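> sequence first, then the predicted structure:
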Amino acid sequence: MTTNSYTSTTTEGYAGPFSIPTDLLIGDAWVPSASGKRIDVLDPATEQLLTSVADASEAEGIAAVDAADAAAADWAATPPRKRADILLACFHAMMAEQEWLAQLISIENGKALPDARGEVAYAAEFFRWYAEEAVRINGELGLSPSGANKIMVQYQPIGIALLITPWNFPAAMATRKIAPALAAGCTCILKPAAETPLTAMAVAEIMRRAGVPAGVVNVVNTSEPGPVCSRILHDPRVRKLSFTGSTGVGRILLREAADQVISSSMELGGNAPFLVLDDADLDEAIEGAMIAKMRNAGEACTAANRFYVQRGIHDAFVAQLVERMGAMKMGPGLDSATQCGAMINRKAIDKIEHLVTDALNRGAEVKLGGVKPEGAGYFYPPSVIANVQPGSEILSTEVFGPVAAVIPFDDPADAVALANATEYGLAAYVFTGDLKKGLQLAEKIECGMVAVNRGLVSDAAAPFGGVKQSGLGREGSHHGLLEYCEAKYIAVSW
């Protein structure tokens, strides 16, 4: 158990195993920023200040690199079984605090408590999965075609990794990167989103208490991510970048990483199509739509945004979707009755309102919601917009909110063409009573992940990632582990 002191915060009526750190984790200690600058953290449901966290400078970003570098050799040399045991201890420690962490996520992110509980379980699963994968980094041995030598391949840790995570899944996006990095033998610097740093810091403290050595995981919060991350990426000791966020920011980071030719994994924007064919089971399709659209109130890169519904089932689908979404209770995440929590900030609300207004101006019809409620908090109601016309911005822009845009179609080939008419290619959903037809459509849709007759694709054991401008590389599964490894070929004769 680590006993060093740090600046921390507690929330009224909210008890946990330790006070949440609010400083920077560099090496073996939580330390304040040298400048004394702080970043305010707000509750999206009330717009009230929760606390503030240390605001790192470029120098403190390099201090985190120093700490990761100091720990790198020992961690890389740590036997895989010991790394696995530490990761498994992190899994059990995180699950032991599932309810506490879920409440923390709800408070700083705004999401409904059931969604937050699901996130904690999903986040912890990456520790368990990569505890199992850590001992399975197998090499290769073969004979060269000429017979002149043997071809031996080893997989070695790629090196220090900069991990940049978004606000929508503050626990899961952190563990989905940290766990494979540690399993592969890499040390890392985590840069969480400024909107939701507390969850990431709580997870880091749980990891320290579970036995992760000093310097293996460092946490740097900053209000100036551009300069700080650029400085880190231009340090020659840093050899890996993993980023989850918008495609626009991903492009900037790729340019930064190019100067040192840093290996980059990018999980970027999405604009998921949801195809419903006439022969689909309507109840099953509606249930899938509720999960794919309303998980995390639509604030997910895998969220279904464009609902292409074949004309024969269109009206019944819209009617049932309106009924189900209209029955959802909107409110603060910690309210046990809440099913749709707050959006992250005012900017998110403004974007949703703009997209809905544009669709209506082009001829779409509001079937449910479509108007922000009065009062405090960043809330937007579950909404269904039907007969959305071609050219509407909501069809080309990720809405990241609880708005379902529905478009009828006649021919499945047209639906596939519409689904592919985007620069994004992360996730897609297909509902049909004909499995052969569903798989044929799944192969034609330009996405890294397709769910057939189900509304959820995320799984620690599956390769998560997109094509086109939705990203590079994969997270989760054995593929995610190899993102943090270098393949070394050794030519041997015997």
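Thanks, I have it.
> make it CA atoms for all contacts and neighbour counts henceforth
OK.
> the closest residue to P408 other than its chain neighbours and L321, how far apart?
If the residues on either side of it in the chain are set aside, P408 comes closest to V309, at 4.9 Å by Cα to Cα, 6 or more residues apart in numbering. Using Cα to Cα, to the nearest Å, V309 is found at 12 Å from L321.
> this is the comparison structure:
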Amino acid sequence: MDEKTLVEQVPTGLFIAGRWRESSTATSLVVEDPSLGAPLARVADASVEDGVAALDAAAAAAADWARTPARERGEILRRAFEMVTARIEEFALLITLEMGKPLAESRAEVTYGAEFLRWFSEEAPRIAGRYGVSPVGGTRLVTTKGPVGPCLMITPWNFPLAMATRKIAPAVAAGCTMVVKPAKQTPLTTLLFTQVMADAGLPDGVLNVITTRTTGDVVSRLIRDPRLRKLTFTGSTPVGQNLMEQSANRLLRLSMELGGNAPFLVFEDADLDAAVEGAVAAKMRNTGEACTAANRFFVHRKLAPDFTARFAERLAQLKIGRGTEDGAQVGPLIDDKARDDVARRVEEAVAAGANVRTGGTRLDGPGYFYTPTLVEALPGAARLLSEETFGPVAPVVSFDDEAEAIAQANDTDYGLASYIFTRDLDRGIRVAESLETGMVGLNAGVISNAAAPFGGIKASGFGREGGAEGIEEYLNTKYIGMSVSAG
């Protein structure tokens, strides 16, 4: 399917109570192709009133959906999995057009995102409680699980399918209704997926989707609504903190997947080839625009010269281009503001004495391209080390021993992901247990998996998505104590 035909078949309205409709103000917002810096489509721009209408629908459908048998909920997710998988090329092309990543990576995202549908289709009928006898006798202890209720889901722009399925699938499995607000930069993939869920048989009102340029106003109104029971957000830590403050008075159930500043540790006994390939994967997946991306590379002093030279060489060899081009490996950043931020951080580090080993260049348009970059000899206060850099920049520093490596890795407010390369299994386990992150890759540069719990600690948030833990975020636990008389 050609690009124009694909974009034209994507719904562009608001999806409320099982129907597509325009915004109440009849306004729209532009979706841009970041590889061309040109408009791609226009979608409905929801008002506060539209947001309330979406929550009205979710609240109205909540009781019936909660009573729907778990097997039926799971079968809907299974059908959606099969539909998405059958349309992998359409979804991949749409992701590439609105987000910019190369088609090969977009296909991988579709596979990954669809897996949440299959995983939670299998988890739905496994929701269970327990039965026990009080230790002092006389009372039976019954524990049950039930849906939290209407949820508000705010998803980011960098993985427009996977971030939607990672939240929607467990909510559907648990019996929750929802209002989803996708990022204004990349709403098209979520809108197409919404139609798939409807075609898979999801009842009206269970999934409601609104796109808007006035996110703050719409979200603030919904957070204050007493019918809303849960908020789940993926995005930056400052925005997450603001949402938590707004939610405090309502004591909303929260899941927060926030920023990261992942360390990548290479010890002197590491397999150099594996470490370099792992570094490329951990840094350059999604052009570095991933919360799990390796942001700080700590390499043992003995291995640092060889590792740095080979890592720089591999980065320089990556083909930059529009994601639809044959062989493209590095796409654009999401917009000019994002590219400016990356460039500014590199320029600041160089002004403070750092050295750019490769890259460090903005490419002329069209599009928002920045060359894969390796920076060495950084001052300790460089923002490239202290803050998350959402782009294709790898700062490399050296260490002398294990304790120093762990201290450098943990010297951050964030704690989402980390990576270790070593042949010593004892060391690998010891360091993994010492790192203050929610996820660790041991001799692996990519660790996301629908069957594993995804999430962080510290300023990277709380709650888990995926794995057996993921569905618990959408369930309440109820205890029933039953008095039983002696026979």
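Received, thanks. Note that this is a predicted model, so its numbers are computed, not measured.
> give me the TM-score for this pair.
Remark: TM-score between the superposed chains equals 0.98 [TM-score structural alignment, normalised by the length of the second structure]; 484 aligned residues with a Cα RMSD of 1.1 Å.
> the residue nearest to P408 of the first structure pairs with which position in the second structure?
Using TM-score structural alignment, the partner of V309 of the first structure in the second structure is V299.
> can you tell me the element that match falls in?
Element membership for V299 of the second structure, per DSSP states H and E: strand 294-300.
> so how far does the following helix or strand past that strand sit from its counterpart in the first structure?
Later in the chain than strand 294-300 of the second structure, the nearest helix or strand by DSSP H and E is helix 304-317. Compared with the first structure after fitting, helix 304-317 of the second structure deviates on average by 0.8 Å (mean Cα distance after the TM-score superposition for the first structure).
> also stretch 275-284 of the second structure?
Relative to the first structure, stretch 275-284 of the second structure is 0.8 Å off (mean Cα distance after the TM-score superposition for the first structure).
> give me the stretch of the first structure that that stretch matches.
Going by TM-score structural alignment: stretch 275-284 of the second structure matches residues 285-294.
> what of stretch 54-65 of the second structure?
The aligned range for stretch 54-65 of the second structure is 64-75, by TM-score structural alignment.
> and what of stretch 392-408 of the second structure?
Under TM-score structural alignment, the match for stretch 392-408 of the second structure is residues 402-418.
> just the terminal-to-terminal distance for that stretch.
Calculated as Cα to Cα, the first-to-last residue distance of stretch 402-418 of the first structure is 21 Å.
> same thing with stretch 181-190 of the first structure?
Using Cα to Cα, the two ends of stretch 181-190 of the first structure sit 11 Å apart.
> off-centre distance for it?
17 Å (Cα atoms, centre = their mean, to the nearest Å).
> got a list of contacts for the match of stretch 54-65 of the second structure?
Applying Cα atoms under 8 Å, 6 or more residues apart in numbering, the contact partners of stretch 64-75 of the first structure are 25-27, 159-160, 185-189, 213-220, 232, 237-238.
> ok, average deviation of that stretch from the second structure?
Stretch 64-75 of the first structure sits 1.0 Å off on average (mean Cα distance after the TM-score superposition for the first structure).
> buried residues, stretch 343-358 of the second structure. List them.
Residues of stretch 343-358 of the second structure classed as buried by neighbour count (16 or more other Cα atoms under 10 Å): 343, 345-346, 349-350, 354-358.
> for the counterpart of V135 of the first structure in the second structure, give me its contacts.
Under the alignment (TM-score structural alignment), V135 of the first structure pairs with P125 in the second structure. For P125 of the second structure, the contacting residues are 70-71, 74, by Cα under 8 Å, 6+ apart.
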